[in-house]
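# got a predicted model here, sequence first, then my questions.
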Amino acid sequence: MSETSTHYYKAINWNAIEDQIDKSTWEKLTEQFWLDTRIPLSNDLDDWRTLSPMEHTLVGHVFGGLTLLDTLQSQDGIDQLRKDIRTPQELAVFNNIQFMESVHAKSYSSIFSTLNTDEEIDEIFTWTNGNPYLQKKARIVNEIYQNGTPLEKKVASVFLETFLFYSGFYTPLYYLGNNKLANVAEIIKLIIRDESVHGTYIGYKFQLGFNELSDDEQSRFKDWMYDLLYDLYNNEEQYTEMLYGDIGWVDDVETFLRYNANKALMNLGQDPLFPDTADDVNPIVMNGISNGTANHDFFSQVGNGYLLGHVEAMNDSDYDIGRPKKDDKKK
C-alpha cells in the first residue's frame, strides 16, 4: 500500500508536541474562557444615565468601531492565518482564537442591547459601516490578509490586535478609572486579556519565520513593516481626532496609541518606534487596565472573578515569548 493511501488524513496528537508554545497558549486560552452573558451589564445603567448625550454617542461609536474590527478578525483574519501553520496544534490554537474573536464581536452587541435603544443601535451600525477611517483601516488590513505573504499577514494581525483596537479601548478604561461603567469595562478587560495572548502568540510565530530570512530579506521586510505602521498610525490619528475632538481627549488617546504601537512591535520582536512609555499614558487609564475583576455571580457560581482569575495588564516581559536573545539572532 502506498504512502499516500495510508495517510489520507492524520489525527492530531497532543502527546507529540512540536512546539511547546502551542500547548501553553492553548492552555492559557482555555483557562481564561469567558462569555459576555456572565457579566451583569444592567448594573451599569445608573452610571449610563449620568453621562451626557455626547458621551453616549462616543461610547456607541467606539464600540461600533471595535465590533467592525473584531468582525474582520473573526471572519477573515484568523481564517487566513490558519493557511500558514507550522504544526497541527497551531491550527487548534487558531480555531480557539477565531471563536473568541466572534465572542468579542457579539459582546459589543450585548452592551448595545443593554444601554441603547433600537434607534440608537441602528445609528451606531450605520455610522460604523460608513465611517471612512474605519473602512480604510479594515481595507488596509484585509488586503494584506487576502494578498499578503504569511509573514505580512501575521504583522497585520498583530498591528490590529495590539495597536488598532486601543483607540476604542481607551474610552471604557477611562470610565473604569473614574469608577463608572465597571461591568462594561470588565468585558473590555477580558477582551484585552485575550488579545494580549493572541498578539503575543501570533507575534512569536512571526518571529520564527522572520528569523529564517536572510539579512537583506529582513531589512526589506522591516522597511515594509514600519511603512505599514506609519500608514495605519496616520489614519488612526484622523480617526481619533474625529472620535475624541469634541470631548477633548485626543492627545491622551494618541499617546495611548503610540504606547500600544510599541507593544505591537515588541510582539514582533522589533524595536519600538515611538518614545511613549507607560509613564506617559493617562494614569487613570493605566489604573483601569490593571485592576482585577470585580464581579461574582453568586447564583450561578460562574462569575468572572470566580473561575476566570484576574484580568491583568501585560507586562513588558510578557512580550518576550519566543523572542531570541540578540546573540541568537541570525548573523
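That came through fine.

# contacts and neighbour counts: CA atoms only from here.
Noted.

# how about Phe163, what does it touch?
With contact taken as Cα atoms under 8 Å, 6 or more residues apart in numbering, Phe163 is in contact with Leu257, Asn260, Ala261, Lys263, Ala264.

# find the nearest non-adjacent residue to the fourth one, please.
Nearest in space to Lys263, with sequence neighbours left out and distances taken as Cα to Cα, 6 or more residues apart in numbering, is Thr162 at 6.7 Å.

# mind putting the contacts of Phe163 in TSV, distance to Leu81, neighbour count and secondary structure included?
What follows is those, written out as TSV (distance: Cα to Cα, whole Å; neighbours: other Cα atoms under 10 Å; DSSP: H, G, I helix; E, B strand; the rest coil):
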residue	distance to Leu81	neighbour count	secondary structure
Leu257	25	28	helix
Asn260	22	25	helix
Ala261	21	26	helix
Lys263	21	28	helix
Ala264	17	29	helix
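
# in this protein, which residue is closest to the centre?
By Cα atoms, centre = their mean, the chain has its centre lying nearest to Glu161, at 3.0 Å.

# distance of that one from Gly168?
Remark: distance between Glu161 and Gly168 (Cα to Cα, to the nearest Å) = 12 Å.

# for Lys189, see how far away Thr114 is.
Applying Cα to Cα to Thr114 and Lys189 gives a distance of 18 Å.

# do Asp328 as well
35 Å.

# of those two, which one has the most company?
Lys189 (25 against 9; other Cα atoms under 10 Å).

# what's the first helix or strand after the one helix or strand that one maps to?
Following DSSP states H and E, one finds Lys189 within helix 182-210. Next helix or strand after helix 182-210 toward the C-terminus (DSSP H and E): helix 215-244.

# for that following helix, packing partners?
Under the contact definition 3 or more Cα pairs under 8 Å, 6 or more residues apart in numbering; DSSP states H and E, helix 215-244 sits against helix 53-72, helix 132-147, helix 150-159, helix 250-267.

# report the distance from that helix to the chain centre.
Between the centre of helix 215-244 and the centre of its chain there are 17 Å (Cα atoms, centre = their mean, to the nearest Å).

# can you state the direction angle for it and helix 132-147?
Relative orientation of helix 215-244 versus helix 132-147 (axes from the mean of the first three to the mean of the last three Cα atoms, to 10 degrees): 150 degrees.

# if you count neighbours, what's buried in helix 215-244?
221, 225, 228-229, 232-233, 235-237, 239-241, 243-244 (16 or more other Cα atoms under 10 Å).

# repeat for stretch 104-114
Neighbour-count burial for stretch 104-114 [16+ other Cα under 10 Å]: His104, Ala105, Lys106, Ser107, Tyr108, Ser109, Ser110, Ile111, Phe112, Thr114.

# do the same with stretch 73-87
In stretch 73-87, the ones that count as buried by 16+ other Cα under 10 Å are Gln73, Ser74, Asp76, Gly77, Ile78, Asp79, Gln80, Leu81, Arg82.

# take this one as well and set it beside the first:
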Amino acid sequence: MSKSLLKKAKTLEPLHPNKSTALFGGEASGILNWNDIAYPHWYKMYKRLIGNYWQADEVNMSGDVRQFSLLTKTDQDAYLKIIGLLSTLDAPQTRTALLFSLYASDPSVQSIMAVIAQQEAVHNESYSYVLSSVVSLDEQNEAFQLGRNDPVLIKRNDNLMQQYNAFVDEPSMENILKTMVFTGLLEGMFFYSGFAFFYNLARQNKMVGTSTMISYINRDELEHGRFIAELFRATLDENPELNTASFSDWIYEQFKESVELETEWSRYVLADVEGIDLDEMSGYIKYRANKMLRMMGLSEIYPDHTDNPMKWIRAYVDNFDGTKTDFFEQKSRQYTKTSDLNGFDDL
C-alpha cells in the first residue's frame, strides 16, 4: 500500500467544485450543498443521525439508584468494569471522528463525522452520568481507571490503540482505511458483550435506567458502524490500487484476533453473571464479526455463526433492514445510485 501522506483538507477553496472529486485527497470548494454530493444517499444517513438526538440526563436513574446496592457483588463488579470498558472505547471516538473529517475532502463526510463526534461525546458523558447516579466519586474514578490499569482490558484494547495512534502519526490513505476497519470493529462488535450485560439486567427488571441509556448508545453505534462501513467501501473503491489480497488478509487477521480478545474479555467480565451463557456470548461475538465483514464488503469467516444465538437482545434496541451486497464487485457509478445498502438486518 502507498505510504504517501494526505494533507488536511482546506477549509475553503472556491475555485474547486462543490461536489468533491474524491472522499480523501480530492478537490472540493468546502461549500456543502446536500443536493449536490458525490454519494447522494448519505444525506439520508445524516438525517437519521441527527434524528437520534438525546441527552444523558433525560434518562431517569432513580430506580437504578435504589437497585444498585441490591445487585450481587458479581453484578456490581461487572457493571463497573463494563462502564470502564465502554468509556475507554467511546472516549477516543470523538477525536477519531474529527480526525477523519480533517482529512476528508468531501464536505458531506465532514458534516456526518461532526455529528458522530458529538454523539460520541454524549456517550462518554452518559457513562459519567450513570456512575454518578449509583456509586461514590471514588468508585467512579476507579472505574474510569480500568482502561489504564486492568491487564485484560489493556490487552483487549492494544491493537485498536496502536492503529488509532498510527493514524495520528502517519495520516496515509492506508492508515485511514485501517483505522476505519478498527472503527467498524469497535462500533459493530467491541461494545456488544458490554451491551448484553445491561440488557440481561433489564430483562430481570434490574437497572432499567442504565439499560435505556445503553439502548440509545447502541442505536447510535449501529448508525455509526453502518456509515463507517460504507465510507470504507467507497474509499477503497475510489482507490482500487489499495484493494489488494494482502490488505484483505490483514483485515481478516484483525477480525480473528479481535474476536479472540473480545471473547477473552467477555469470559473475564461476565464470569458467573446469572442469565448469560458464555458459549452463547462467544457465538454472538462471531455473529457480530460476520455481520461487520458483510457490511464492509468481505466474506464471513465463521460459517457456523450466521444466525444470532442471543435473539432476546433484539428487544432492547432498534435494528435496520436491508440487503447484502459485495461492494468489492461493484463500480462507483452503481454505488452512488444505491441507498440503504447492507443495513443491519438484526442485532
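That came in fine, so what should we check first? A quick note: this is a predicted structure, and the numbers were derived from the prediction, not measured.

# rewinding a little: tabulate the contacts of Phe163 of structure 1 (a markdown table), appending distance to Asp216 of structure 1.
Formatted as a markdown table, the contacts of Phe163 of structure 1 follow (distance: Cα to Cα, whole Å):
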| residue | distance to Asp216 of structure 1 |
| --- | --- |
| Leu257 | 30 |
| Asn260 | 28 |
| Ala261 | 25 |
| Lys263 | 25 |
| Ala264 | 23 |
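
# and those, which is closest to Asn95 of structure 1?
The closest of the contacts of Phe163 of structure 1 to Asn95 of structure 1 turns out to be Ala264 (Cα to Cα; 21.9 Å).

# list the residues that contact the aligned residue in structure 2 for the closest one.
Aligned by TM-score structural alignment, Ala264 of structure 1 pairs with Met292 of structure 2. Contacts for Met292 of structure 2 (Cα under 8 Å, 6+ apart) come out as Gly184, Leu185, Gly188, Met189, Ala229.

# got a list of what Phe63 of structure 1 touches?
Tyr108, Gly168.

# what residue in structure 2 is paired with it?
Match for Phe63 of structure 1 (TM-score structural alignment): Ile83.

# how much space between its match and His123 of structure 2?
Ile83 of structure 2 is 11 Å from His123 of structure 2, by Cα to Cα.

# swap in Leu86 of structure 2?
With Cα to Cα as the criterion, Leu86 of structure 2 and His123 of structure 2 are 9 Å apart.

# can you lay out the helices and strands packed on helix 215-244 of structure 1 as a markdown table showing distance to Asn13 of structure 1?
Below are those laid out as a markdown table (distance: least, Cα to Cα, whole Å):
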| stretch | distance to Asn13 of structure 1 |
| --- | --- |
| helix 53-72 | 30 |
| helix 132-147 | 29 |
| helix 150-159 | 25 |
| helix 250-267 | 28 |
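
# related to what we said a few turns ago, surely the residue nearest to Lys263 of structure 1 and Ser196 touch.
Yes: if you go by Cα atoms under 8 Å, Thr162 of structure 1 and Ser196 touch, sitting 7.0 Å apart.

# and the two? Which one has more around it.
Comparing Thr162 of structure 1 with Ser196 by other Cα under 10 Å, the one with more neighbours is Thr162, at 25 against 22.

# contacts only, for the residue mapped onto that one from structure 2.
By TM-score structural alignment, Thr162 of structure 1 lines up with Gly188 in structure 2. Residues in contact with Gly188 of structure 2 (Cα under 8 Å, 6+ apart) are Glu221, Leu222, Gly225, Arg288, Ala289, Met292.

# again, but for Gly283 of structure 2
So Gly283 of structure 2 contacts His305, Asn308, Pro309 (Cα under 8 Å, 6+ apart).

# ok, and these in structure 1?
Contacts conserved in structure 1 for these, using both residues aligned by TM-score structural alignment, their matches' Cα atoms under 8 Å: His305, Pro309.

# secondary structure class for the match of Thr162 of structure 1?
Assigned by DSSP: H, G, I helix; E, B strand; the rest coil, the conformation of Gly188 of structure 2 is helix.

# now Thr171 of structure 1, nearest residue through space, not along the chain?
Val59 (7.0 Å).

# and the residue mapped onto Ile121 of structure 1 from structure 2, how far is that from Leu153 of structure 2?
Here Ile121 of structure 1 is matched to Gln140 in structure 2, going by TM-score structural alignment. According to Cα to Cα, Gln140 of structure 2 and Leu153 of structure 2 sit 17 Å apart.

# check Gly194 of structure 2 too.
12 Å.

# among the contacts of Met292 of structure 2, which one lies nearest to Thr74 of structure 2?
Among the contacts of Met292 of structure 2, and counting by Cα to Cα, the member closest to Thr74 of structure 2 is Met189, at 23.6 Å.

# please report how far the closest one lies from Val259 of structure 2.
Using Cα to Cα, we find Met189 of structure 2 at a distance of 8 Å from Val259 of structure 2.

# quickly list what's touching both of the two.
Counting by Cα under 8 Å, 6+ apart, the residues touching both Met189 of structure 2 and Val259 are Ile285, Ala289.

# what lines up with Thr30 of structure 1 in structure 2?
Looks like Thr30 of structure 1 aligns to Ile50 there (TM-score structural alignment).

# test my guess that its match contacts Ala114.
No: the criterion here is Cα under 8 Å, and Ile50 of structure 2 misses it with Ala114 at 10.6 Å.

# of the two, which one has the most company?
Remark: of Ile50 of structure 2 and Ala114, Ala114 carries more neighbours, 18 against 14, as counted by other Cα under 10 Å.

# what's the matching residue for the more buried one over in structure 1?
Aligned partner of Ala114 of structure 2 by TM-score structural alignment: Asn95.

# secondary structure element holding that match?
Per DSSP H and E: helix 88-115 holds Asn95 of structure 1.

# give me the helices and strands touching that helix, please.
Checking 3+ Cα pairs under 8 Å, 6+ apart, helix 88-115 of structure 1 ends up next to helix 20-31, helix 45-50, helix 53-72, helix 78-81, helix 182-210.

# got those as a markdown table, with distance to Tyr9 of structure 1 columns?
Listed next are those as a markdown table, based on distance: least, Cα to Cα, whole Å:
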| stretch | distance to Tyr9 of structure 1 |
| --- | --- |
| helix 20-31 | 21 |
| helix 45-50 | 52 |
| helix 53-72 | 30 |
| helix 78-81 | 20 |
| helix 182-210 | 25 |
